[in-house]
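1. Okay, here's the prediction I keep looking at, along with the sequence it came from:
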Amino acid sequence: PGDYSSAAFLMVAGALAGKVSIEGLQKDSLQGDSDIVKILKEMGVSISQSVSEITVTKSQPEPASIDATNIPDIIPVLSVLASQAEGQTRIFNAERLRYKESNRLKSTIMELRKMGADLKESKDGIIINGPTKLHGAVINPHGDHRIAMACAVACLVSKHSVTINNIDCIKKSYPDFIDDMISLGTQIEYSTMINDRRNAK
């Protein structure tokens, strides 16, 4: 992907499960979600950046205080990463997430809790205690592409398989997400997926 909003999901996937390199991300980008680079570094993730490429390597994440003001789209996937950090992560200034494609605060908490994560809603954000061992669940993304993709990334550290219903909501922002996850070695089986192109295992 060429934008940080989409790339954030692959970057967290790399931090949790292996090495990922992403091309086409400008180092001097004005996108708010480019803050993902700074946040990952603050969380102890091994990350290197050139003029147009970022490489993220599997790391043990550390807890952090995350200001969501300029990064509402990547809070769900950062919550996944925080669930594996050793300690408490606080996400604040996240009130606007209640008015996205879903109530993104509640959706993030509800669906990640199904997988065993320890999250609770605060006055203006989320408090996450980790690390927790994630397990299989049936996920409802609430029609929110960011929730669907965040839970797909969480599958990488789940002990058992996870079913995500209505996954086609990802078409809104990142239609190649499943293909990109498969290219990273993720085992995915899907039906009624984007154009029903194939079954993947």
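-> It's in.
2. Please make it C-alpha for all contacts and neighbour counts, starting now.
-> Noted.
3. As a check, name the ranges of all strands in the chain.
-> Here the chain has its strands, by DSSP state E, at 20-23, 46-49, 53-57, 65-67, 87-92, 118-121, 126-130, 138-139, 163-164.
4. Same list, these, but as CSV with distance to His145 please.
-> Below are the strands of the chain laid out as CSV (distance: least, Cα to Cα, whole Å):
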stretch, distance to His145
strand 20-23, 20
strand 46-49, 25
strand 53-57, 23
strand 65-67, 21
strand 87-92, 20
strand 118-121, 20
strand 126-130, 19
strand 138-139, 12
strand 163-164, 11
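5. Tell me which of these sits most buried.
-> Compared across the strands of the chain, strand 126-130 shows the largest average neighbour count, a mean of 22 (mean count of other Cα atoms under 10 Å).
6. Tell me which other helices or strands that strand touches.
-> The elements that strand 126-130 packs onto, with contact taken as 3 or more Cα pairs under 8 Å, 6 or more residues apart in numbering; DSSP states H and E, are helix 75-82, strand 87-92, strand 118-121.
7. hmm, try it at 10 Å
-> Packing contacts for strand 126-130, counted by 3 or more Cα pairs under 10 Å, 6 or more residues apart in numbering; DSSP states H and E, involve helix 75-82, strand 87-92, helix 104-114, strand 118-121.
8. ok, and what's touching that strand?
-> If you take Cα atoms under 10 Å, 6 or more residues apart in numbering as the criterion, strand 126-130 is touched by 61-66, 75, 79-95, 105-106, 108-109, 117-121.
9. run the last query once more with 8 Å
-> Outside strand 126-130, the residues that touch it by Cα atoms under 8 Å, 6 or more residues apart in numbering are 79, 82-92, 105, 109, 117-121.
10. Can you pull up the most central residue in the chain?
-> Val77 (2.2 Å; Cα atoms, centre = their mean).
11. Pasting the second one now:
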Amino acid sequence: MIVEVYPSKVKGTIEPPASKSYLHRAIISASIAKGTSIIHNVIYSDDVNATLDIFASLGVAVERYVDRLVITSKGIDSFTISTPINCNESGSTLRFVIPILSNQQEVYFKGKSSLMSRPMHIYEEIFSYQGLTYKKQNDSIVTRGKIKPGKFKIPGNISSQFISGLLFVLPLLNGDSEIEILGTLESSSYINMTIDVLESFGIFIKHKKNRFLVNGNQSYKPTEIFAENDFSQMAFFSVLGIINNDITIKGMNFNSFQPDKVIIDAIINIGGIVEKHSDIAIFKRSKTSDFTFDLSQSPDLAPILSVLASKSHGFSRLINGERLKIKESNRLLTTYNSLKQMGVRIIMGDDYLEIVGPNKFRGGEFDSYNDHRIAMMLAIAATVAESKTTITNAEAINKSYPNFYTDLESLGVKIKYIEE
């Protein structure tokens, strides 16, 4: 799909969708628990559907409604694995389910080529150390053997999804376990989110400094849970309000463990005008100054923060962005290429971006690189560009936010859709 986004003045109120990070964790926990769980506030993005489809294929009863999910399971021991586990393009899904579903039989995990090219060496090392089978091929991963309780030493500078994957399964094992983090743990708030969701399902993890202590022989309890709205998606509208015109965003939990809620303080710290009331935040058009932002804890903010830096006055730096290279695209490079094409004064280093602002955005034809956050970044920048912006492979947004363009339209953005 191709979309044309025209320069438009925005105004209005928006409610971002549910956090797909939160939904993954709730769906997995509900599928492991024996009984019926209800998850309120859902969005059926491609990634969320990948997780749902996997557990449905294992025998879990999944009832999908507009505003909620009803999941009924007989527990993890009832899972029947008879087909390849298709994770589509969801890195979270793949990294979460490998330790959960690996069994005495051979289990095939597959997905799109872009997914299988992502680093998975942590599990390979764990499986090898425990004498289990782990074979990574171009289009699949094959495992044989169940993870055993024990002590796991994991570098802190890798994706937190590996740690969450272990935290899902270790409480079920017949023995206690410990995860020791070597160095500084990046994206630590995502671990806190995992622990928070697990507690809702009756699973308890002890976190002491750089260690996670997990008692074995625990069991998941079915529950009713509400999925928080997504700060990662809110960030796009937050910046839109600052660079374009006032926007009200509702339905946010400002006490959330989501790491990307830092976008609010990041905006305030550079002169952005933000008003917070209960679960509402109002972002007002503002003149903002340069900044330095450490991406190690919130890498998903890189594209939209680059747009903010492009419109801020001075020399801004986004640093510690090594993990951007292993997202849906090499997001360090695709952010650089997109903004460079828009006329932004931008420099790319090994793990950083440097931007001198403010800049005017040129319109033109741009590719999303099949990356949902690049597509959304381009659409936000397009609203204040000098001419229309054409985005190819615009359907990439379906990975996390299928209603993104219609939500933009509700704020007054003119968008034209062209089917290829």
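-> Structure's in. What do you need? In this text, all values refer to a predicted model and were calculated from it rather than measured experimentally.
12. Report the TM-score for the pair.
-> Once superposed, chain against chain, the TM-score is 0.93 (TM-score structural alignment, normalised by the length of the first structure); 193 aligned residues with a Cα RMSD of 1.1 Å.
13. How far off centre is the longest helix seen in the first structure?
-> Assignment by DSSP state H gives helix 4-17 as the longest helix of the first structure. Relative to its chain's centre, helix 4-17 of the first structure lies at 6 Å (Cα atoms, centre = their mean, to the nearest Å).
14. Check stretch 144-158 of the first structure too.
-> For stretch 144-158 of the first structure, the separation from the chain centroid amounts to 6 Å (computed by Cα atoms, centre = their mean).
15. against the second structure, where does it fall?
-> Aligned by TM-score structural alignment, stretch 144-158 of the first structure falls on residues 371-385 of the second structure.
16. Likewise for stretch 82-99 of the first structure?
-> By TM-score structural alignment, stretch 82-99 of the first structure lines up with residues 309-326 in the second structure.
17. what about that stretch, how long is it end to end?
-> One end of stretch 309-326 of the second structure to the other measures 23 Å (Cα to Cα, to the nearest Å).
18. Can you measure across stretch 51-59 of the first structure, start residue to end residue?
-> With Cα to Cα, one end of stretch 51-59 of the first structure sits 23 Å from the other.
19. what range in the second structure does it sit on?
-> Counting by TM-score structural alignment, stretch 51-59 of the first structure sits on residues 278-286 of the second structure.
20. ok, now how distant is Pro16 of the second structure from Asp246 of the second structure?
-> Separation of Pro16 of the second structure from Asp246 of the second structure (Cα to Cα): 16 Å.
21. whoops, I mixed them up, Pro259 of the second structure
-> Taking Cα to Cα, one finds Pro259 of the second structure at 24 Å from Asp246 of the second structure.
22. and if you look at Ala396 of the second structure?
-> 27 Å.
23. swap in Phe162 of the second structure?
-> Counting by Cα to Cα, the gap from Phe162 of the second structure to Asp246 of the second structure is 39 Å.
24. again, but for Asp407 of the second structure
-> According to Cα to Cα, Asp407 of the second structure stands 15 Å off from Asp246 of the second structure.
25. the more surrounded of these two?
-> More neighbours surround Asp246 than the other of Asp407 of the second structure and Asp246, with 23 against 17 (other Cα atoms under 10 Å).
26. Excluding chain neighbours, what is closest to the aligned partner of the more buried one in the first structure?
-> Matched by TM-score structural alignment, Asp246 of the second structure corresponds to Lys19 in the first structure. Nearest non-adjacent residue to Lys19 of the first structure, counting by Cα to Cα, 6 or more residues apart in numbering: Thr57, 4.3 Å away.
27. can you pull the contacts of the one you found?
-> Residues near Thr57 of the first structure by Cα under 8 Å, 6+ apart: Gly14, Ala15, Gly18, Lys19, Val20, Val45, Ser46, Ile47.
28. what sits up against the longest helix of the first structure?
-> Residues from elsewhere that reach helix 4-17 of the first structure (Cα under 8 Å, 6+ apart): 1, 20, 22, 25, 31, 33-34, 36, 45-46, 55-61, 73-74, 77-78, 81, 149-150, 153, 156-157, 173-174, 181.
29. run the last query once more with 6 Å
-> For helix 4-17 of the first structure, contacts defined as Cα atoms under 6 Å, 6 or more residues apart in numbering pick out Pro1, Val20, Asp33, Ser34, Val56, Thr57, Lys58, Ser59, Val153.
30. so which two of these are the farthest from each other?
-> Pairwise distances across the contacts of helix 4-17 of the first structure peak at 22.2 Å for Pro1 and Ser59 (criterion: Cα to Cα).
31. want to try JSON lines for the helices and strands packed on strand 126-130 of the first structure, with distance to Asn129 of the first structure as columns?
-> Output for these, formatted as JSON lines (distance: least, Cα to Cα, whole Å):
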{"stretch": "helix 75-82", "distance to Asn129 of the first structure": "8"}
{"stretch": "strand 87-92", "distance to Asn129 of the first structure": "4"}
{"stretch": "helix 104-114", "distance to Asn129 of the first structure": "11"}
{"stretch": "strand 118-121", "distance to Asn129 of the first structure": "5"}
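32. so which of those gets nearest Asn165 of the first structure?
-> Between Asn165 of the first structure and these, the tightest spacing by Cα to Cα is seen for helix 104-114, at 11.6 Å.
33. superposed on the second structure, where does that closest one end up, distance-wise?
-> In the superposition with the second structure, the average deviation recorded for helix 104-114 of the first structure is 0.5 Å (mean Cα distance after the TM-score superposition for the first structure).
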